[in-house]
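Participant: Any chance you could fold what I've pasted below:
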Amino acid sequence: MNRGGLQSHQTIRWAVAYGLFGAPRSGASIAFALAALSITGNPASGATALAAMTTAQLVGALPIARLGRGANSIAFFKVLLIIRTAALLACAAACGTGAPYAVFIAAAMAAGLVQGAAFGYLRDSANYLVVQSQMTRGLALGAFASDLTFLLTPILAASLGSLSASFSIAAIAILGAVPAMILPSAQNNGEPQAAKPRTKSLTPEVLLWLGCACASSAAISGIEVGAVSLAMGFNLQAGYGAIFTGTLCAASLVGSIGNGLLNRAYSKLQVAAMFLSIIIGTALILQNSFGLSILGCALVGICAPSLGIHYSLQLNRLVTPEMRAEVFSVLKISTSLGTILASATLGWTSVTLTLTASIWMLVCALGAILLKDFIVGRRLTKAPLSGGAGLATVPALAARRLSERNDH
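Facilitator: Coordinates of the predicted model:
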């Protein structure tokens, strides 16, 4: 009983840490805009600092993640989080002292440089803190906490920003540092191993799930970034764009709760059905009907957490323990690329073309999954079953089929 209570307590602490980790990124859009207004007099300059932070995240995620290979995941995560917090506090100091805006941007880049790798090690730490039988529930709780953070942090940043822009940045920096304080320590379960040939982390199947994550992120970001355009397309004021993002987030919260209650992995058929739901939901948003657009946002939002958890579980299964943090860092890159693609497409074209492009990305991702399953099925069917070797292979094939059903 005590052991079970301890494991449950660790799962909750990990989930809260996972949610609060995203606080700086969630509040940065408003906090940086207020800081830019304070330093340069132009709030639009905040986008420059945010873009620099995101670019640094893309560049630094994998190299920095590799630096921690073989280290304790939780300890290395805490080191990276201290660096990020110090960089964000430097941003607050630069804003408060009226330093050149280039100094502010440099500090934001330093914060972004370690963010992707920190995410990878935070996700990898779940393997040591969350019981494997409860992993889906733990990831669902983390997704729920992350959605709440995404909803509440901008409000906090705006409220504190009315007093002081530097105070707003300092607040989200401290909030983002909480995971380092509450995440329990744990020893890596892996034992020292003899030298062995280096294994590839980015195998074709890993790349497949990373591509799926990018496509899903592009669809979700297209709705979030294009919410104002959607509202204005219905002759509504820009502020009504919150209806679309609010519906998306509320449905996502419901989806996270559902995953936590079910606590089970999804089959191939269920994954395909969720992909189709997001595709249909995105298509409904493009219809000239306010009601159908809201329904589409709900469909996308309710399936998004389930797919995100599935991607995470598949990547965790496909790579060796020492490579997991790196692959999860690349997962962060993939989702960021999806957001960048959606934002860039919206800036260059329109919300209609942006969502249409995301639909085609999802269709290609679903097609790749189905093709992969078909090829694997064909290989199992055509396996040689002649003679004694064939008889010996039958139990192995049965075991592989059983393993695949359990994994998927």
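
Participant: Going by C-alpha atoms from here, please, whenever you check contacts or count neighbours.
Facilitator: OK.

Participant: Look up how far T320 lies from K200.
Facilitator: 9 Å (CA to CA, to the nearest Å).

Participant: out of those two, which sits in the more crowded spot?
Facilitator: Neighbour comparison, K200 and T320: the larger count goes to T320, with 14 against 9 (by other CA atoms under 10 Å).

Participant: Show the contacting residues for that one.
Facilitator: Taking CA atoms under 8 Å, 6 or more residues apart in numbering, we find T320 in contact with S201.

Participant: Contacts only, for the nearest residue in space to S185 that is not next to it in sequence.
Facilitator: Spatial nearest neighbour of S185, excluding adjacent residues (CA to CA, 6 or more residues apart in numbering): I74 at 6.5 Å. Listed by CA under 8 Å, 6+ apart, the contact set of I74 reads Y121, L122, S125, L183, S185, A186.

Participant: Report the buried members of the residues you listed.
Facilitator: Y121, L122, S125, L183 (16 or more other CA atoms under 10 Å).

Participant: one more, for comparison:
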Amino acid sequence: MTSHDVIEPIDAGARGRRWPLLRWFASSATLSVPQAAGPVAFSLLALGLTGDPSQGAAIMVAMTLAQVLGAIPITRVGKNLPTTRFLRLLIGIRTVALVVVALLAAYGASMAWLIAFAAIAGSVNGAAFGYLRSLLNALTPISQLPRALGISATLGEVTFVLAPVLASGLGVISPVFAILVVAVLGAFPALLVPDVGASHLPDAPQASGSVLSPAIALWLACAAAGGATVAAVEIGSVALALSFGYQPALAIIFTVPLCLASVAGGVWVSFRNRSSSRRAVVIQLAVMAGGAALAACEISVTTTVAGAVLIGGVLAPLSTHYSLVLDSLAPPHHRAEVFALLRTANAVGVILAGISLTALSLTTALATVTGLMLAATLAVAVARWSGGSAKGG
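Facilitator: Purely as a prediction, here's the structure:
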């Protein structure tokens, strides 16, 4: 796809669109397998190699930082290539890099080599997500986008629930084998992603320069704040369990309710099939901030779990809204870049949460992400009440 091309919906009936759309859903769900399974798989791999599972975190940090740095440059590299072909190339690069990580580990290579190839694997994640999301516009009419995104969000949460379990089970047998399986599952989108056509728009501007506008930046900031909030609870779940006097394994009493609430939110979005109003979005952001505040207070296990449920319950509606509003704000020839930025914003949030939990106490870190969510909520509320962008405020 060149900078003059945009993807148009496939001209087919509902039955003709169904199979390509199902393939897209499967691609979307499996694209995130390496990221979902990575923390567990790499920790077990590091444990076997060095005796220190915390070294696995270094591999995940390398993957995440590489994703942030590579999202826009790599997305722009593909501007002059067919969208589906370039997406398959990106997934192929990631798969090869992960296989190399497994082989290096099997032969006892140093952690530096594993981190380097993990970074190569992670560098294409943002761009791959951007191109995959841009394909959805060709597979479903605009009126069905909320439902499709809701289904995608639900499947994504299922992936993030099941992939670590799979990695844990396989990793106990063989960490190297676990990485290989993760690589294979993460390669499925290259086989499943449907081909789409493109039309030529002679008058479209060149896809260069910054894609950020104030409205786009606002929603990316919200995505980053939300990503930090979710990550703070998930990463800090072990510390939360310990703070209440439980064994580390019982960290799932905080993460599982969050994931289940998120799945329920995705089902609700799919059933409703309608974009949230601006007022509803402000309320949803406030609910997430309230959930973060409940977790930060650490009053009791019940209130902390309630906070996790509040966070998870609005996660899918908010992520769907971000995707829809950015779809409307981004120029057609910049959509892949903007969607790559959306995934990158979430990754930045995860990094911020990780840094906060590392440098600060658990309570202070949770209070910090609560502050970020409150700031995002106020920014959207002010933009709405001041009549900001018609689409972005």
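
Participant: picking up where we left off before, nearest to F144 of structure 1, of the contacts of I74 of structure 1?
Facilitator: L122 (15.9 Å; CA to CA).

Participant: aligned partner of the closest one in structure 2?
Facilitator: In structure 2, the residue paired with L122 of structure 1 according to TM-score structural alignment is L132.

Participant: Distance from whatever helix or strand its match lives in to the middle of the chain?
Facilitator: For L132 of structure 2, the host element (DSSP states H and E) is helix 125-139. Averaging C-alpha positions (CA atoms, centre = their mean, to the nearest Å) puts helix 125-139 of structure 2 12 Å from its chain's average.

Participant: Quick check: buried residues in the helix or strand that that helix is followed by?
Facilitator: Counting by DSSP H and E, the next helix or strand C-terminal to helix 125-139 of structure 2 is helix 145-173. For helix 145-173 of structure 2, the neighbour count (16+ other CA under 10 Å) marks 145-161, 163-168, 170-171 as buried.

Participant: counterpart of stretch 224-240 of structure 2 in structure 1, which residues?
Facilitator: Taking TM-score structural alignment, stretch 224-240 of structure 2 hits residues 214-230 over in structure 1.

Participant: likewise stretch 92-99 of structure 2?
Facilitator: Stretch 92-99 of structure 2 covers residues 82-89 of structure 1 once aligned (TM-score structural alignment).

Participant: Would you mind getting the average deviation of that stretch from structure 2?
Facilitator: Stretch 82-89 of structure 1, aligned to structure 2 and superposed, deviates on average by 0.5 Å (mean CA distance after the TM-score superposition for structure 1).

Participant: counterpart of V165 of structure 2 in structure 1?
Facilitator: V165 of structure 2 maps onto I155 in structure 1, by TM-score structural alignment.

Participant: just I355 of structure 2 next, same as before
Facilitator: Match for I355 of structure 2 (TM-score structural alignment): A344.

Participant: do T377 of structure 2 as well
Facilitator: Match for T377 of structure 2 (TM-score structural alignment): L366.

Participant: Please identify which helix or strand holds the residue nearest to the spatial centre of structure 2.
Facilitator: Centroid-nearest residue in structure 2, with CA atoms, centre = their mean: R343, separated by 5.2 Å. R343 of structure 2 belongs to helix 335-359 when assigned by DSSP H and E.

Participant: Sweet, I'm off.
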